[in-house]
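> Sequence and computational prediction follow.
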Amino acid sequence: MSDPTESTDDQRTAAPLKFLQTLSLDEVIELELGGRLSGAVCAYETWGKLNDDASNAVLVCHAISGDSHVARHDELDDPGWWDQLIGPGKAVDTDQFFVVCPNVLGGCRGTTGPSDIDPQSNPPRPYGASFPRITIGDMVEVQRRLADHLGIRRWRAVVGGSLGGHQAMMWATKFPQSTQSCIAIASSPRLTSQALGFDIIARNAIQTDPHFAEGQYYDRADRPDTGLAIARMLGHITYLSSQAMTQKFDGDRHDPREIVSDFEQRFSIGSYLAHQGQKFTTRFDANSYVTLSMAMDLMDLGDNRLQLMETFDDSECDFLLVSFSSDWLFTPEQSREIVNALTALNKSVTYAEITSDAGHDSFLIGSDIDQYGPLVGARLGERDDMAPKLSSVEESIIRLIPDRANVLDLGCGDGHLLAALKQRGHQRLVGVEVAQANLIRAARRGLDVIDYDLNNGLPAFIDNQFDVVVMSATLQAVANIAELFDEMLRVGRRVIVSFPNFAYRALREDYVKRGRSPRAPGEFNFEWYNTPNRRFPSIADVHDLCRQKNVRIDEAIYFDSTDDLRIDPNDDPNLNADTAILVLSR
């Protein structure tokens, strides 16, 4: 049985890349940290066909140990490291898009890196450890020259995971008009100090290997394979979560695989790490690992919201960010920092935190690709154009929203209310939703949706950012209602709240007659032990809360949705209405 937590990176080999193309860069590259490169080469692969106006090109950027082979070209080709995401009929559909994946500057799979000959050396020898220090920006500059060569003025999207996500965001900030979409998966604005520490240890393992020879080991019989293998072992530990390691290794902890290795194999995880480390030395260069890890460590888009806002201010693309719940290398909190900055700038952004036990490697694991792949497809234009179906309550909410108002919908579900507003011509519409299936459906409607827990308030949004904040049929599912009222009124000039009335006549009668937790159709139709409702407010309760908080009720509408009747405010709505809509302001 295959391992469900196996990363596609584990399938990689040193086999020649049969579809590799190369571009010789005639102009000198002036590097961001000083120094220059002449005679550089960019290696890349392509899939699909570029259309006449070059508007269908998608750039895919790889992680630190990746290369240009992101997907199979045909059935006889070797597997790619993102086959499940990229190909005919997949999220990045190569029947529709022209996909380009280059090997990064500093790499060892065709693009100029430390193992290549230094044209300034006499006699000729590889750069080795004297390869100049490069940045993510330098990598992107090489990719920009490749785009010029291919006749691509603006990418339809730049997509990448981990280090690839850093490159995608660098495209969006270094060349603000260069892409329509930036898709960064399992990435961050910069590395945490803990992640930096692991990289430092990895580089020390390589550079203190007795066979490192100050980086000039290419003509020697022995290379710094021990140091590189240890660096890879350390990397693998950071790519996995504690849950994933337990699942992989606890069952046969004391039954390691028998492999030929000088590394310790007393435990099953030991033989696994030994295998991964030794395999890595057959396809990767130690100097490249030092070069690329240092470039990643130097990446710094900002460490607070203001700095990130300054970094992304000029970007003219929309964004999709994806993180994974168990990723402690590039944490969900780091992705949310970027999202918070983008929302404060009113940039178009969708964000999802995918629930996964696999850690950082999640972005290369099949079951997790199945979860976030539809979001990538939606950002690239896959649409669900089905007309939204609205209840009478939702139709009333829409009538309360002024034309052209910008709207934040908290607990937006599948986005059908926002979709109706979009059809009406509203431009700035944002949803907040935690259910991943709903988030995907909303994204497929072409909406910006942010995966965020309302119990944490609304820190992603700034004061008076929206004309209207809507919270429909969500109030009863939130724990911190009082704080959320304050937050909604801070973020929106007006707030429209709809909620089920738990003092409704049918519920009262059901409770008295049956002596059980009341049930009725709609939001009330749950057992006491599986209800998503955390609060049980009545209309009178919410009115009391508004008075306590000095919140003005500008308008109130009451319904008996069972019979689709509107209840007169003078006809005791606390008894006769099962649903209320309140328009609030301060």
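Arrived safely. Numbers count the residues shown, from 1 in each chain.
> make it CA atoms for all contacts and neighbour counts henceforth
Noted.
> For Thr94, see how far away Asn51 is.
12 Å (Cα to Cα, to the nearest Å).
> So for these two, which residue has more residues nearby?
Using other Cα atoms under 10 Å as the criterion, Asn51 and Thr94 rank with Thr94 on top: 21 against 12.
> wait, the more buried one sits on Asp74?
No - Thr94 is beyond contact range of Asp74, at 11.9 Å (criterion: Cα atoms under 8 Å).
> What is the neighbour count of Asp414?
For Asp414, the neighbour count with other Cα under 10 Å is 24.
> My read is that it contacts Arg441, right?
Yes - under the criterion of Cα under 8 Å, Asp414 makes contact with Arg441 at 5.2 Å.
> by contact count, what packs against the strand or helix carrying Cys182?
Element membership of Cys182 [criterion: DSSP states H and E] is strand 181-185. If contacts are counted by 3 or more Cα pairs under 8 Å, 6 or more residues apart in numbering; DSSP states H and E, strand 181-185 sits against strand 157-161, helix 163-174, strand 318-324.
> Show me where the stretch 301-450 of the chain has its strands.
All strands of the stretch 301-450 of the chain, identified by DSSP state E, counting those that start in this stretch, fall at 318-324, 349-354, 407-410, 429-432, 448-450.
> most tightly surrounded among those strands?
Among the strands of the stretch 301-450 of the chain, judged by mean count of other Cα atoms under 10 Å, the one packed with the most neighbours on average is strand 448-450 (a mean of 28).
> That strand - contacts with which helices or strands?
Short answer (3+ Cα pairs under 8 Å, 6+ apart): strand 448-450 packs on strand 349-354, strand 429-432, helix 436-444.
> so what secondary structure elements neighbour the following helix or strand past that strand?
Next in sequence after strand 448-450, counting helices and strands by DSSP H and E, comes strand 466-472. Strand 466-472 sits against strand 407-410, helix 481-491, strand 492-500, with contacts defined as 3+ Cα pairs under 8 Å, 6+ apart.
> do that again at 10 Å, thanks
helix 392-399, strand 407-410, helix 416-424, strand 429-432, helix 481-491, strand 492-500, strand 579-585 (3 or more Cα pairs under 10 Å, 6 or more residues apart in numbering; DSSP states H and E).
> another structure for you, compare them:
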Amino acid sequence: MNPSLPTSTDDVRDAGALRYGQAVALDGSVDLVHGGRLDEVTVCYESWGRLNAARDNAVLICHAISGDSHAASHDAEDTPGWWEHLIGPGKPVDTDRFFVICMNVLGGCRGTTGPNSVNPATGRAYGPDFPAITLEDIVDVQARALTKLGIDRLLAVVGGSLGGQQALVWGTRHGVRVRLVVPVATAPRLSTQALAFDVVGRNAIMSDPAFAGGRYMESGGTPATGLAIARMLGHITYLSREAMDQKFEADRLRPHDIVTEFEKRFSVGSYLAHQGNKFVERFDANSYVTLTLAMDMFDMGREAASLRRAFADSPCRWLLLSFSSDWLFPPRQSCEVVDALVAEGKRVTYCELPSPAGHDAFLLPDEVERYGSLIGARLEQELLGEVRTHGPTRCALSDMPTVRSDSSPTVFAKARRDYDRILELIPAGSRVLDLGCGEGELLSRLRSRGHEGLMGIDVAEARIIETARAGHEVIDHDMNEGLPQFADGAFDVVLLSQTLQALPNVSLVLSEMVRVGRRAVVSFPNFAFWKIREMLYKEGRSPKSVGEYGYEWHNTPNRRFPSIADFEDFCAKQGLVVHRAVHLDSEAGEEVAEDPNRNADLSIFVLSR
């Protein structure tokens, strides 16, 4: 394996004692969703930081299937945790600011009641008699444990993979107790392909002769071979094809020399054998069967209507993150959740992070550095109460203001020369959707004017993260695919600012804008501007100037070259009503009234169907 490549923090886990593990015993029995019952439940947890006087800075971390309560080290002498790069002093989940708690899940094998715990009715380990549990049971137990610890409200719930599914349940089942929900690399249900890998893994465990029908603890044995194979299968699903090639292709015929009964002819084989053998040291086979079944049975709905119902009553704010090469929990499944939240009018931000690492990406140090700052910013915003609740404020669009002709020319010295005029065209109190929102500058200016119900759309990771860090709701979505997640008239104004010339699908985007918004505001550079014409005519070269014209012919993002006259013709043919048209000479800082198709370099149109 290539030693220069980053290693998942889950790879370095060991079976050592949880030095900082604590236990809380729940009061009374636990009735389970499938009808079973546990008379006694103990929850193992670890915590970092301090609960503040207001008791409003608690962050719950939810672990993946192979994780436990040890999410991060507690001091320099402690072993690293499975989310070591996210949690700690000065890190994104800053333990100097937040009280962080992580619990081993119900059904686990690291201190919380599970199959290897003693059944009080028999005095011996539950083994295969441990009742079937669900993700809802896991979260209900966490909620009761928090209550026992005196924590009634959570600032946030953050989790990846199975932990992300727990976060989804928190946001829908106990949403009144959570302000921010952060599911990472997860899904509302497993794909059939992912389900198939779990089925094979469980069969490997249960077919191991040492499994003994799940009663291996009574004989002092363990189904080591079956559990190791299940883990090996799991690791295959955690890596993308690109990650496999990066890790193993260069030395595929030079496996590591490790003690194993498994084939190690290839480097990938020795890696998988190593992972399988290590996993057997620290995990229980019955727990693996129990937790994978809970994960496989989790289903918030396949159809859009079912997902909408699932999220309809959630009062939380949401931040979802996925990774482009994750085929175990593919981004499209996160998008299904995002679409349901948007359709229900929830406050949601979503970013798909380009990564070749596959599902493991959420545990890799470099990837944590990329997305961690966004999580940290959102936590800080929630703690300081800097985020407004997005209410259904409406405005009277019949009162659209006229544009002043005496605006100061200094406004055009700013980064986006059309912003001041666009702001003048948006009535107070408007709910605004900004398509191609960039880094959120216009959204920030709208918010400073008191607007609520603001949202941005973009496709560039860096711009999405900056917009989200500024406290805005923004989703990663290609507008050229339409805006199906938004209902008719969901916004008062939909903006498209200096992006028209780069669109592949102009007709669809404009049609969707006037469907989703009661008004559409579109600004674009006028490619019939006289200086552009003159450059082409006199010099015989592709026009190049400042601003939106500042590209070479070979690197321009502009695929359209609309003039004002072209756009007016387009609107007429599409049945779009032009309510306002503002034409600017942005260099002079003046509005153009005479022959704008020749004399204006920038235009703004206000449209509706």
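Done, it's in. These numbers come from a predicted model, not from an experiment.
> Go through the helices and strands packed on strand 448-450 of the first structure and name the closest to Ile481 of the first structure.
Ile481 of the first structure lies closest to strand 429-432 among these, at 16.0 Å (Cα to Cα).
> what's the spacing between that closest one and its chain's center?
Strand 429-432 of the first structure sits 17 Å away from the centroid of its parent chain (Cα atoms, centre = their mean, to the nearest Å).
> and it, which stretch of the second structure?
Against the second structure, the aligned range for strand 429-432 of the first structure is residues 454-457 (TM-score structural alignment).
> compared with the first structure, how much does that stretch deviate?
For stretch 454-457 of the second structure, the mean deviation from the first structure after alignment is 0.3 Å (mean Cα distance after the TM-score superposition for the first structure).
> ok, how many other residues are close to the closest residue to His254 of the first structure other than its chain neighbours?
Using Cα to Cα, 6 or more residues apart in numbering and skipping residues adjacent in sequence, the residue nearest His254 of the first structure is Phe267, 5.1 Å away. The tally of other residues near Phe267 of the first structure (other Cα under 10 Å) stands at 16.
> now the one 5 residues further on
Using other Cα under 10 Å, the number of residues around Tyr272 of the first structure comes to 19.
> Which residues lie in contact with the closest residue to Asp300 of the first structure other than its chain neighbours in this structure?
In space, Asp300 of the first structure comes closest to Arg190 once its chain neighbours are excluded; the distance is 4.7 Å by Cα to Cα, 6+ apart. Contacts for Arg190 of the first structure (Cα atoms under 10 Å, 6 or more residues apart in numbering) come out as His166, Leu196, Met296, Asp297, Leu298, Met299, Asp300, Leu301, Gly302, Asp303, Phe330, Gln334.
> which residue ranges form the helices in the stretch 301-450 of the second structure?
Ranges of helices within the stretch 301-450 of the second structure are 304-311, 331-343, 365-384, 419-425, 441-448, based on DSSP state H, counting those that start in this stretch.
> in the superposition, what's the average offset of the shortest one relative to the first structure?
For helix 419-425 of the second structure, the mean distance from the matching residues in the first structure following superposition reads 0.8 Å, by mean Cα distance after the TM-score superposition for the first structure.
> Report all helices and strands that that helix contacts.
Helix 419-425 of the second structure packs on helix 441-448, strand 491-497, strand 517-525, strand 577-585, strand 602-608, going by 3+ Cα pairs under 10 Å, 6+ apart.
> run the last query once more with 6 Å
Helix 419-425 of the second structure sits against no helix or strand, with contacts defined as 3 or more Cα pairs under 6 Å, 6 or more residues apart in numbering; DSSP states H and E.
> buried set for stretch 545-557 of the second structure?
Glu548, Tyr549, Tyr551 (16 or more other Cα atoms under 10 Å).
> Over to stretch 454-469 of the first structure?
Leu454, Gly457, Leu458, Ala460, Phe461, Ile462, Gln465, Phe466, Asp467, Val468, Val469.
> Determine how far it lies from the middle of the whole chain.
The answer for stretch 454-469 of the first structure is 21 Å, by Cα atoms, centre = their mean.
> how long is it from one end to the other?
13 Å.
> Read off where that stretch ends up in the second structure.
By TM-score structural alignment, stretch 454-469 of the first structure lines up with residues 479-494 in the second structure.
> Residues contacting that stretch, please?
339, 343, 430-434, 505, 513, 515-520 (Cα atoms under 6 Å, 6 or more residues apart in numbering).
> repeat for stretch 167-175 of the first structure
Against stretch 167-175 of the first structure from outside (Cα under 6 Å, 6+ apart): Val158, Val159, Cys182, Phe312, Ser315.
> do that again at 7 Å, thanks
With contacts defined as Cα atoms under 7 Å, 6 or more residues apart in numbering, stretch 167-175 of the first structure is touched by 61, 136-137, 140, 158-160, 178-179, 182-184, 311-312, 314-315, 317.
> what's the answer for stretch 120-128 of the second structure, then?
Pro115, Asn116, Ser117, Val118, Asn119, Gly214, Arg215, Asn286.
> so what's the last one up against?
Put plainly, it is Asn286 of the second structure. Residues near Asn286 of the second structure by Cα under 7 Å, 6+ apart: Pro115, Gly127, Pro128, Gly214.
> Please apply the same query to Val474 of the second structure.
Thr349, Tyr350, Met455, Gly456, Ile457, Ile464, Thr467, Ala468.
> what residues are up against Ser29 of the second structure?
Contacts of Ser29 of the second structure by Cα under 7 Å, 6+ apart are Leu38, Asp39, Glu40.
> For the closest residue to it other than its chain neighbours, grab the count of nearby residues.
Excluding the flanking residues, the one nearest Ser29 of the second structure by Cα to Cα, 6+ apart is Asp39, at 4.2 Å. By other Cα under 10 Å, the residues close to Asp39 of the second structure number 13.
> How much space separates Asp39 of the second structure from Ser497 of the second structure?
61 Å.
> From Asp75 of the second structure, how far out is Tyr20 of the second structure?
Applying Cα to Cα to Tyr20 of the second structure and Asp75 of the second structure gives a distance of 10 Å.
> more crowded one of these two?
A count of neighbours by other Cα under 10 Å puts Tyr20 above the other of Tyr20 of the second structure and Asp75, at 15 against 9.
> State whether the more buried one is indeed within a strand.
No - using DSSP: H, G, I helix; E, B strand; the rest coil, the assignment for Tyr20 of the second structure is coil, not a strand.
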